[in-house]
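In: Here's my sequence, what's the structure:
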Amino acid sequence: MAHFGLQEADSYIDYDKFLSDSFDANGYADAIISTSGTGDKAEVAAALSNLSFSIASLDKQIQNEVAANYHTLLGQVRGIRELEVVLSTVQTNIIELKRSLARLATKIRDPYNQLQSYNIQLENLQYTSDLLRRLHRFIVLARRLESQLGTTSSDRDMSAAALTLYELETIMQDPDLDGINIITTSQSFIQSSRTSVEEEAGRLVNDGLTTRNQTRMAAGLQILYNMKQMEQKVDELLQNISDELAREIRRAVDMSSLQKEMRGSSSGPAVRRVNHEPTFASQSQWSQAIWNRMESLTKTMKDGCINVYSLEKVLELKRDSITQTTYLETALKTLDATSLVSRFWRQLSATFERELREATKASTFLRSTFVSEYPKLERLVQDFLSQIALHNGVSMNDFSQSPEYIIMLRSISVFESGYRAKSKRENTY
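Out: Predicted structure coming up:
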């Protein structure tokens, strides 16, 4: 009955306020006093009695719970003690493990630091060895270059010297070798050797072009190829030929220079003061001088074209000894062209057409000469083209179908049109 009474009374007790995290004992006491109004001791005593009863009720319930679960709680106590023993053992093992790890770290750290030091030494030794290897190679090549250049022209091997020079300069470009005495002292010798080899290569190529000697031309190109300068030299040669022909074309139709020439060969007045035009009496002399110049020009153009054909032929015959790629393929790849000849002809015909057009705009007499005597101009161009066809070993009929032939005749088509129009007017009258 007592147990039932406690439970029944317990149901009237409000435990929630005591379970709150914000519960304040002083605040609770103040609230009881405030509730009593005038601070009646009887009400305070009743509140204290309720608290005492609540405490007794809780204490009784705890005792009942402990009594009801005695064996379970006792087993948990034993389990906790056993767990403490296990935890103590684990803690001891952890401490021992940490000590073992510290000893192991010491055993590993020292060999690792030593190994790292050895690795750095090995890298430095490898770097030094590689540097010495390159220096040794440089010394060997420098001595080889001296023997290849020789003291007399018969002792010289320019092609091999070109290869040696290229390798020497490749080694010298390595920044790791900057400031090394043997490299610095050899620079002047290598530079002078390079100049000598380049001059010899240029002389061989130019002589080969001038004399149509393919052997000398091939020797010069071989030297330049070994020095990795062949493509640049080919481009330079083509540009020089084109520039020279452009100057010759301008000179041939330059009425100012023609005026000076006619003054030197004539005692009387041969020219009017305006636009360098000839007098009526001297027109035939001027006309003849113009055609003499044009004939000389076509011969010069023929020589230039043949030089280009010869150059392309030699480039096509020469091959790289390792890749078997022709020199022509290498040059065309660098110059971004499909054919040296085609590129040259396009430049030549464009220059020829442009210079004649500009000159005839400035000189009425020159235009009249080219239009009225167009058959003579056409014959000169045809003769020029036929000599090119003869040099290439093809018939004129076949050559007349080539792009070179077509674009060259097209460059004088404006004078052909003028001649046909003039002939048509004359036939009409």
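In: C-alpha only now, for contacts and for neighbours.
Out: Fine.
In: I'd like to know how many residues surround residue 224.
Out: When counting by other CA atoms under 10 Å, one arrives at 26 neighbours for residue 224.
In: Beyond the strand or helix carrying it, next helix or strand please.
Out: Secondary-structure assignment from DSSP states H and E places residue 224 in helix 214-226. Using DSSP H and E, the helix or strand that follows helix 214-226 towards the C-terminus is helix 230-252.
In: Would you mind pulling up the elements that the next helix or strand after that next one packs against?
Out: Toward the C-terminal end, the helix or strand that comes next after helix 230-252 (DSSP H and E) is helix 255-265. Other helices and strands packing on helix 255-265, by 3 or more CA pairs under 8 Å, 6 or more residues apart in numbering; DSSP states H and E, are helix 283-317.
In: Report how many residues lie close to the residue lying closest to residue 7 once chain neighbours are set aside.
Out: Excluding the flanking residues, the one nearest residue 7 by CA to CA, 6 or more residues apart in numbering is residue 57, at 8.0 Å. Burial measure for residue 57: 19 neighbouring residues, criterion other CA under 10 Å.
In: and this one, so I can compare the two:
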Amino acid sequence: MLMISLSGFWSTIILLGIVQGLILSGLLFASRRHQLPSRILAVLIGLITLACLNIYLLDVTWYNTRTIWTILANALPLVVIMPIGPLIWCYVQASMDPSFTFSRKYYIHFYPVLIDLIPYTLAFMADMAFLNGMASQQQRSWISGFADSWNVYADIPRWFSITIYCWLSRQYIMKRKSEQLDIADDTARWLQQFLFLFLVFQGIWLLYLVPYIIPATRQPLLNAVGWYPIFVPLAVLIYWLGLKGYLVNSRITTVQQSNKTVAPASRLPDDSAEAFIQRLQKLMEAAQLYLDPSLTVNSLAQQAGMPAKTVSAVLNQHLDKSFSTFVNEYRVAAFKRRILQQDASQLTIPGIAMECGFSSPATFQRIFKQLTGTTPSRFIQEAKQAETP
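Out: The predicted model follows:
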């Protein structure tokens, strides 16, 4: 009796998570605020919600006692897990980089979704063949059993996929922070919490997965606890992702909009701003602060004897630049000067880039192309051609 009541309680938790997930994924997808990250998060929550819906329906009597629902269950892929890892990775990038676009180069990361779709395709084909007299009940049952076995062992690449993409996402956050780009504290904090909860879930899943994939312990595990150790935490994850994600995305958008449009009352007077700009430029040129890869708004402000907020306001309002753009322009200019010196041929492009304050060759390549519209190698080639009489 206690087991039945607990089962009903956990099923209710999952059902509430499903309802919450459907509502919040719809709100996020329709939101015009922080549009691309919101839509990626909406799809992510939607996939988790559908997986919870699938496990909830397995315990519903009317769903399991009618042939039409069995066929529909085989035809509609509710458990699609392989895209979740890439979606986490794309969401982190889209949240930290406003210029991020979902281009074709990302498509390859979603090809493993075939792992999820193959068992549904096989089961649906078996149902259709049976209904049309092309397969016996025994053949249909064998194919359905194979699809079930496939799903059991498909959890292994599913687990690895999410774990690997969480690790890649964490590396991306660390890289962006090391580049000292203008990243709001709220955004970085939210994304770290976002990844932490997914990693906690991965730990729970791993503890369940090990006995689940071993044939001798699989059925005793399911008889003892069912699927609840996995899907109850997923329901909780839906609650948190949906509400927190919706609120954070709204707040991020509000901050971005306020940064784009500065109220006249908060704008610095032109004469004061000009004095601040000259002080910053003098520091950058005389002290060559841009050569320090770890230079931040705070450290520049400390050197200039100005509040960090004033530095950001001067750059944004009067130069129409972010801090990272302001510093990287000096680094790119230094690279251009250095690469044209006579002894530069003895050095590598990445080596010179690091001398000029860039934190990594990849960062240098991206920023150089962004600020100049060409690649470093192309710039060098054109510069040499211009020197040739």
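In: Quick TM-score on the pair, please.
Out: For these two chains in superposition, a TM-score of 0.22 is obtained (TM-score structural alignment, normalised by the length of the second structure); 128 aligned residues with a CA RMSD of 6.2 Å.
In: now the angle between helix 230-252 and the helix holding residue 224 of the first structure, please.
Out: Note on geometry: by axes from the mean of the first three to the mean of the last three CA atoms, to 10 degrees, helix 214-226 of the first structure and helix 230-252 are set 120 degrees apart in direction.
In: Would you mind pulling the contact partners of helix 214-226 of the first structure?
Out: With CA atoms under 8 Å, 6 or more residues apart in numbering as the contact definition, helix 214-226 of the first structure has outside contacts at 158-160, 162-163, 166, 197-198, 200-209, 230-231, 233, 310-311, 314-315, 318.
In: Buried ones in the helix or strand harbouring residue 365 of the first structure, by neighbour count?
Out: Element membership for residue 365 of the first structure, per DSSP H and E: helix 364-372. Taking 16 or more other CA atoms under 10 Å as the basis for neighbour counts, the residues of helix 364-372 of the first structure that come out buried are 365-372.
In: which is the next helix or strand following that helix?
Out: That would be, after helix 364-372 of the first structure and using DSSP H and E, helix 374-392.
In: Show me what that next one is packed against.
Out: Packed against helix 374-392 of the first structure, as judged by 3+ CA pairs under 8 Å, 6+ apart, are the following elements: helix 283-317, helix 396-399, helix 403-410, helix 413-428.
In: Could you give the number of residues near residue 26 of the first structure?
Out: As a burial measure, residue 26 of the first structure scores 9 neighbours (other CA under 10 Å).
In: Which element, helix or strand, includes it?
Out: For residue 26 of the first structure, the enclosing helix or strand under DSSP H and E is helix 25-35.
In: Next: residue 356 of the first structure.
Out: When elements are assigned from DSSP H and E, residue 356 of the first structure belongs to helix 340-362.
In: by how many degrees do that helix and helix 413-428 diverge?
Out: Relative orientation of helix 340-362 of the first structure with respect to helix 413-428: 50 degrees, computed using the same axes, to 10 degrees.
In: what's the distance between helix 340-362 of the first structure and the middle of its chain?
Out: What separates the centre of helix 340-362 of the first structure from the centre of its chain is 35 Å, taken as CA atoms, centre = their mean, to the nearest Å.
In: roughly how far apart are the residue nearest to residue 340 of the first structure when sequence neighbours are not counted and residue 327 of the first structure?
Out: Closest residue in space to residue 340 of the first structure, ignoring its immediate chain neighbours: residue 312 at 6.6 Å, by CA to CA, 6+ apart. Remark: distance between residue 312 of the first structure and residue 327 of the first structure (CA to CA, to the nearest Å) = 9 Å.
In: Can you pick out the residue with more neighbours from these two?
Out: A count of neighbours by other CA under 10 Å puts residue 327 above the other of residue 312 of the first structure and residue 327, at 22 against 18.
In: right, and the helix or strand after the helix holding residue 26 of the first structure?
Out: With elements assigned by DSSP H and E, the helix or strand that comes after helix 25-35 of the first structure is helix 41-68.
In: Report the inter-axis angle for whichever helix or strand comes after that next one versus helix 41-68.
Out: Past helix 41-68 of the first structure, further along toward the C-terminus, the next helix or strand under DSSP H and E is helix 70-149. Relative orientation of helix 70-149 of the first structure with respect to helix 41-68: 70 degrees, computed using the same axes, to 10 degrees.
In: Figure out how far the helix holding residue 365 of the first structure is from the centre of its chain.
Out: Between the mean C-alpha point of helix 364-372 of the first structure and the mean C-alpha point of its chain there is a distance of 52 Å (CA atoms, centre = their mean).
In: And for stretch 17-28 of the second structure?
Out: Average the C-alpha atoms of stretch 17-28 of the second structure, do the same for its chain, and the two points are 19 Å apart (CA atoms, centre = their mean).
In: Confirm for me that residue 46 of the second structure is in contact with residue 21.
Out: Yes - at 6.5 Å, residue 46 of the second structure and residue 21 qualify as touching, with contact defined as CA atoms under 8 Å.
In: between these two, who's got more neighbours?
Out: residue 21 (29 against 22).
In: picking that back up, using a markdown table, please lay out the helices and strands packed on helix 374-392 of the first structure together with distance to residue 74 of the first structure.
Out: Formatted as a markdown table, these follow (distance: least, CA to CA, whole Å):
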| stretch | distance to residue 74 of the first structure |
| --- | --- |
| helix 283-317 | 107 |
| helix 396-399 | 121 |
| helix 403-410 | 115 |
| helix 413-428 | 124 |
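In: Indicate which one of the ones you listed is closest to residue 10 of the first structure.
Out: When these are compared by CA to CA, helix 283-317 sits nearest residue 10 of the first structure, at 117.3 Å.
In: which secondary structure element contains residue 206 of the first structure?
Out: Element membership of residue 206 of the first structure, judged by DSSP H and E, is helix 181-211.
In: What residues sit buried inside that helix?
Out: When neighbours are counted by 16+ other CA under 10 Å, the buried residues of helix 181-211 of the first structure are found to be 183, 190, 193-194, 197-198, 200-202, 204-209.
In: Need the max-distance pair from the residues you listed.
Out: Taking every pair in the buried residues of helix 181-211 of the first structure and measuring CA to CA, the maximum separation is 37.7 Å, between 183 and 209.
In: mind checking the longest helix of the second structure?
Out: Within the second structure, and with DSSP state H defining each element, the longest helix by residue count is helix 137-178.
In: which other helices and strands contact the helix or strand that comes right after that helix?
Out: Per DSSP H and E, the first helix or strand lying C-terminal to helix 137-178 of the second structure is helix 185-213. Using 3+ CA pairs under 8 Å, 6+ apart as the contact test, the elements touching helix 185-213 of the second structure are helix 84-96, helix 137-178, helix 215-225, helix 228-260.
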